[in-house]
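Asks: all I have is the shape, not the residue letters:
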């Protein structure tokens, strides 16, 4: 390894230098204050936990994303969190154990063994909100509203909300055996139309089931998708109920956010292995991938001893960097490099009042940013313009 190689970071892992770090930290504080104003309480889970609690309830996707290490104290396997959602669920179900509705929010680094999407970071800063204890669409509406407000605060423009419901897919595949369902799932994820035709041709299924399987792949687009879904899936009561729930949810979102476009994907499978109801994501004209995503994941607390209705969303603060304006550089005060005790007291009082005070050092490039300085005059230190 050469000296130059010592400074290389792993692919997909990046550091934030002062300019970008200031932007992300400013947004993190602003958003956590926003969540607090909505009644969401901040939690700070640990970076690593035993895999028995960290990887339960969220399917194989999170399992594959998680780095594992051995605890040198106990010999047990631990994981470096790839998602804070299961940690928040554990806190709700076990550490807090409250009855009724609980609202939690969080912000922290997570690590991924591989990027979740092309060009995505393997070390995101995940920020999100989770609502536990209510199974109605009212809590889905609250979470979606908070997600859209989050992106508005971050400066995202021309937002589109993508809505789906895993109950529609589950209803259609209820008659399939496990192997066939897995093939169908893979085909839908890849939108491989030719493979779907081949699969349907070889399956000894009723024509109505094949029609539903073929048609589901086409149920994405604008509002007419819901009517097409009602017509195609009228023999599937659970699917119809899910479509009606989406229709209601979409109408309520439109009332609150008339400027947000809606897109429906009734074959949406993101998070299928742990989501149980509505799933949603938000996109912006400023970015080529979803900026935020979430959904309902009822009963995740069952593995911790308390099954709880749950819905939530999360974002990667790093992915929002391109949307954020540069932070305005605040005015600074220059203090001479003196050991005078009175100067020290003056500097400390100014810092306590919120001022930025920089002691002058040889070659200090920050000196040029100072618009005021402390000068000694008439036996005291005075603040004057530079």
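Replies: Looks like it came in fine. For clarity, every value in this text was computed on a predicted model and none was experimentally measured.
Asks: from now on I want contacts and neighbour counts done on CA atoms only, so please keep to that.
Replies: Will do.
Asks: just the helices from the stretch 101-250 of the chain, written as ranges.
Replies: 137-153, 166-172, 178-190, 193-202, 207-216, 224-232, 237-256 (DSSP state H, counting those that start in this stretch).
Asks: and residue 283, which of those helices is closest to it?
Replies: With CA to CA as the criterion, residue 283 lies closest to helix 137-153 of the helices of the stretch 101-250 of the chain, at 9.3 Å.
Asks: about what we covered before: in TSV: the helices of the stretch 101-250 of the chain, plus distance to residue 333 and mean neighbour count.
Replies: Shown next, in TSV, are those (distance: least, CA to CA, whole Å; neighbours: other CA atoms under 10 Å):
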stretch	distance to residue 333	mean neighbour count
helix 137-153	31	19
helix 166-172	57	21
helix 178-190	57	15
helix 193-202	65	13
helix 207-216	64	16
helix 224-232	60	16
helix 237-256	45	17
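Asks: comparison target, given below:
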């Protein structure tokens, strides 16, 4: 019986063929170069770690999304990373614990989850990002929003827009200004996130209804949020949002959805999601958070950062990439001339036999008498 499924890949996983791989490398290099130009030093982390390590550095990390199995050497539970941010947090709290703050780090790598998000079946994605460790100030948040925009722009994204949110909004209001029972908080968050007015009232959050309308273009939405904040509980956050928006002004279209929670498992007072024209879905998100330390460290270290997931951008760029200029080198070609042409940017493909066809091999030019002749 013929084996017909030996080359199948699991759902949500896939290869990148040459044109897609070239686009991926271009995006990765451009984005990381942009981060490095702002002083962010690159770190690399393992794809596997002990589950406890991945789950203990950030509040809200969901271990149920990770592939987990027992390490035959240590007999401890291992997990495939689903988010590199937690690993960078570990590095900051251990190997770089004594490094001067604020500490600027960036990274790149593949992450894997047990299942995709919503209707998206993809389970392996490229994650690029930057973390600023030691502060979660407005200035830090603004710097990271600017760098995220720049990284996507130089990578090839157009028409970038950024949506701001306040991930701890309900907790902040429920603590004093608009009290909620502990059992109501999760339901109110969920109804606000779903934009369900009726469900919000049923959950005991009628006082939170104005937040459903403090959504849209930043200038309009921030005024509605300020009008809602009659007690001034959100005054500091509103001022922070205005300052960040002023820093970003003109670099991207800005919107505000203060109660958005999707994808913000561990962010604190500020969060943002970033989009680009012609690319379905978001390309990343970021915000402020805290890195949890060792035993007895309840507060943790403040930090801010962002993660980009540029796979949709890579697919779009791969489809638009122009054909390569590739020079065919016939048998017996001058190797010094070929080396000189590669040094000035040519890609060369050398013939291995007389039967090699330059056009079939994807070449655009042929080397003849020391010159590149168009095919």
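Replies: Perfect, I can see it now. This one's a predicted model, so the numbers in the text were calculated from it and none came from an experiment.
Asks: just send the helices of the stretch 101-250 of the first structure back as JSON lines, with distance to residue 373 of the first structure too.
Replies: JSON lines is the format used below for the helices of the stretch 101-250 of the first structure (distance: least, CA to CA, whole Å):
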{"stretch": "helix 137-153", "distance to residue 373 of the first structure": "35"}
{"stretch": "helix 166-172", "distance to residue 373 of the first structure": "62"}
{"stretch": "helix 178-190", "distance to residue 373 of the first structure": "62"}
{"stretch": "helix 193-202", "distance to residue 373 of the first structure": "70"}
{"stretch": "helix 207-216", "distance to residue 373 of the first structure": "69"}
{"stretch": "helix 224-232", "distance to residue 373 of the first structure": "65"}
{"stretch": "helix 237-256", "distance to residue 373 of the first structure": "49"}
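Asks: and stretch 265-278 of the second structure, how far out from the chain middle?
Replies: 9 Å (CA atoms, centre = their mean, to the nearest Å).
Asks: ah, wrong one, I meant stretch 138-145 of the first structure
Replies: Relative to the centre of its chain, stretch 138-145 of the first structure is centred 15 Å away, using CA atoms, centre = their mean.
Asks: next, the mean deviation of it compared to the second structure.
Replies: Taken over the aligned residues, the distance from stretch 138-145 of the first structure to the second structure averages 0.8 Å (mean CA distance after the TM-score superposition for the first structure).
Asks: pull the residues that contact that stretch.
Replies: 129-131, 249, 252-253, 256, 278, 280, 295-296, 311-313 (CA atoms under 8 Å, 6 or more residues apart in numbering).
Asks: scan the residues you listed and report the most crowded one.
Replies: Neighbour counts for the contacts of stretch 138-145 of the first structure, by other CA atoms under 10 Å, peak at residue 311, which reaches 31 neighbours.
Asks: that residue - that's part of a helix, no?
Replies: No. Secondary structure of residue 311 of the first structure (DSSP: H, G, I helix; E, B strand; the rest coil): strand, not part of a helix.
Asks: isn't it right up against residue 128?
Replies: No. Residue 311 of the first structure is beyond contact range of residue 128, at 11.0 Å (criterion: CA atoms under 8 Å).
Asks: now check the second structure for the residue matching residue 235 of the first structure.
Replies: Aligned by TM-score structural alignment, residue 235 of the first structure pairs with residue 231 of the second structure.
Asks: revised request: answer the last question for residue 318 of the first structure.
Replies: Aligned partner of residue 318 of the first structure by TM-score structural alignment: residue 311.
Asks: what sits against its match?
Replies: By CA under 8 Å, 6+ apart, the residues touching residue 311 of the second structure are 24, 125, 126.
Asks: go again using 10 Å as the cut-off
Replies: The contact partners of residue 311 of the second structure, taken as CA atoms under 10 Å, 6 or more residues apart in numbering, are 20, 23, 24, 27, 122, 124, 125, 126, 127, 279, 283, 317.
Asks: ok, now residue 263 of the first structure?
Replies: Residue 263 of the first structure touches 160-164, 220-223, 225, 250, 280-282, counting by CA under 10 Å, 6+ apart.
Asks: among the residues you listed, name the buried ones.
Replies: Buried residues within those, counting neighbours by 16 or more other CA atoms under 10 Å: 160, 161, 162, 163, 164, 220, 225, 250, 280, 281, 282.
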